[in-house]
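In: please work out how this folds:
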Amino acid sequence: MTDRTFLPCRIAVLTVSDTRTADDDRSGDTLVDRLTAAGHVLADRAMTPDDRVGIAEHLTRWIGEDAVDVVLTTGGTGLTGRDVTVEAHRDVYDKEIDAFATMFTIVSMKKIGTSAVQSRACAGVAGGTYLFALPGSPSACRDAWDEILVHQLDYRHKPCNFVEIMPRLDEHLRRKSCPS
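Out: Down below sits the predicted model:
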């Protein structure tokens, strides 16, 4: 049992695809269902084509919004020529969360074996906002949420979690106080 109270995060979901529509966006639906079931708030939801500049612009817009704490993208993390989500994420990161990719690979390996090597899921922080790039399959989104994000985005999770350090993510951007 924990002495901490759940603190809901405001999470935006971006589906990256040249072929999906809002009617058949099962990966986006999976993320929305899971985050709201966990008690978080859906801050926004959108779709964008596989275009590096467009993806980065969308991320940057949400990073600048006070109403968004976390961005989850789904799609575009593979190896094909149109898969540019990872590059777009890295274009905006202040810091990369390297261990997220490792953890996701470990989780995936248990489910899909050596095929996990084909994913380039990644995560980072920009302007005090967490950004997670997840594969475009509903099962990969479920795995990332159920095995990693549901815990790390829960303030009650111990020994540590992403929520408890959220207030300090952008401390380097704040003005330093003058010495007395």
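
In: use CA for all of it now, contacts and neighbours both
Out: Will do.

In: count of neighbours near residue 15?
Out: Neighbourhood size, residue 15 [other C-alpha atoms under 10 Å]: 29.

In: oh, I was asking about residue 107
Out: 19.

In: quick check: longest helix of the protein.
Out: The residue-count maximum for a helix in the chain (DSSP state H) belongs to helix 98-112.

In: buried set for that helix?
Out: Buried residues in helix 98-112, counted by 16 or more other C-alpha atoms under 10 Å: 100-101, 103-105, 107-108.

In: all the strands of this protein, in order from the start?
Out: For the chain, the strands defined by DSSP state E occupy 10-16, 41-48, 70-74, 95-96, 122-126, 129-134.

In: now show me the structure for the sequence below, then we'll compare the two:
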Amino acid sequence: MLSFLSNFKHSQEMRESKDEILIGELVRAMSRLQAPAVGFYAGTGQQTIKFKPINDPVLNSVLLTVDRKTGGSALSQAVIGSKATVIIQAEVKNYLADPDDLIHMYKTDLANMFKIPMLGDTRLDHQLNSILATKKVLIDIDTYILKGEESANLTTQFLNGLLTELRQKLQPYKKG
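Out: The predicted structure follows:
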């Protein structure tokens, strides 16, 4: 009986730790993509990591947020699986603001009214000297963790695809 309870406790802790394991895999994948982690922010339901791409001609920084949606209990794990929303936000920084940029800001704001990032759309937000591209993806955590090198390769491919897409969206806004 004690062994059964011990195994149950271990399984529960493993379910609850999957998002932390995913964070580790994301950090490893981003370091392989030449973007070391420069900041970590942890909240009750989500974790965010800030990365600084090295020698990237477009991107100034990347924020990755993991928001755990399901899999906290044995029942939800069995029925739904371990799902999380990964929110990736890439930033282009232009150090000189152009008055024409204000016109682009308003056009982008109007276009954003009809975009739903959860459905695969990329949302662009203009700040004064920054343009942010944001994409949300619902993933199955089990696909990207606890498989050794296979997990690392899958996570790297996943992030590389997202970064390439965001980089292409931001490229027209990069100046100088």
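
In: after superposition, what's the TM-score here?
Out: Remark: TM-score between the superposed chains equals 0.33 [TM-score structural alignment, normalised by the length of the second structure]; 103 aligned residues with a C-alpha RMSD of 5.2 Å.

In: picking that back up, want to throw the strands of the first structure into TSV with distance to residue 31 of the first structure?
Out: Shown next, in TSV, are these (distance: least, C-alpha to C-alpha, whole Å):
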stretch	distance to residue 31 of the first structure
strand 10-16	7
strand 41-48	10
strand 70-74	8
strand 95-96	22
strand 122-126	16
strand 129-134	10
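
In: residue 144 of the first structure: which of those strands is closest?
Out: strand 129-134 (7.4 Å; C-alpha to C-alpha).

In: quick revisit: give me the angle between the longest helix of the first structure and strand 129-134.
Out: 30 degrees (axes from the mean of the first three to the mean of the last three C-alpha atoms, to 10 degrees).

In: nearest residue to residue 83 of the second structure in space, please, no chain neighbours.
Out: residue 140 (4.6 Å; C-alpha to C-alpha, 6 or more residues apart in numbering).

In: neighbours of that neighbour, how many?
Out: 15.

In: distance of it from residue 93 of the second structure?
Out: Noted for residue 140 of the second structure: a distance of 32 Å to residue 93 of the second structure, by C-alpha to C-alpha, to the nearest Å.

In: and the lengthiest helix in the second structure, what does it pack against?
Out: Longest helix of the second structure, by residue count under DSSP H: helix 2-32. Helix 2-32 of the second structure is packed against strand 37-42, strand 61-68, helix 74-79, helix 141-144, helix 149-170, with contacts defined by 3 or more C-alpha pairs under 8 Å, 6 or more residues apart in numbering; DSSP states H and E.

In: so what's the residue count around residue 138 of the second structure?
Out: If we define neighbours as other C-alpha under 10 Å, then residue 138 of the second structure has 17 of them.

In: looks like it contacts residue 88 (just checking).
Out: No: contact criterion C-alpha atoms under 8 Å: residue 138 of the second structure and residue 88 do not qualify, at 11.4 Å.

In: nearest residue to residue 166 of the second structure other than its sequence neighbours?
Out: Nearest to residue 166 of the second structure is residue 133, by C-alpha to C-alpha, 6+ apart, at 6.1 Å.

In: got the contact list for the one you found?
Out: 89-91, 122-125, 166, 169-170 (C-alpha atoms under 8 Å, 6 or more residues apart in numbering).

In: quick check: buried residues in the helix or strand containing it?
Out: Residue 133 of the second structure is part of strand 130-140 when elements are defined by DSSP states H and E. Buried residues in strand 130-140 of the second structure, counted by 16+ other C-alpha under 10 Å: 130-139.

In: quick one: residues contacting residue 143 of the second structure.
Out: residue 151.

In: quick check: the residue nearest to residue 83 of the second structure vs residue 4 of the second structure, distance?
Out: Residue 140 of the second structure is 27 Å from residue 4 of the second structure, by C-alpha to C-alpha.

In: do the same with residue 42 of the second structure
Out: Taking C-alpha to C-alpha, one finds residue 42 of the second structure at 32 Å from residue 4 of the second structure.

In: sorry, back to before: want to throw the buried residues of strand 130-140 of the second structure into JSON lines with distance to residue 64 of the second structure?
Out: Formatted as JSON lines, those follow (distance: C-alpha to C-alpha, whole Å):
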{"residue": "130", "distance to residue 64 of the second structure": "17"}
{"residue": "131", "distance to residue 64 of the second structure": "16"}
{"residue": "132", "distance to residue 64 of the second structure": "13"}
{"residue": "133", "distance to residue 64 of the second structure": "12"}
{"residue": "134", "distance to residue 64 of the second structure": "10"}
{"residue": "135", "distance to residue 64 of the second structure": "10"}
{"residue": "136", "distance to residue 64 of the second structure": "10"}
{"residue": "137", "distance to residue 64 of the second structure": "11"}
{"residue": "138", "distance to residue 64 of the second structure": "13"}
{"residue": "139", "distance to residue 64 of the second structure": "13"}
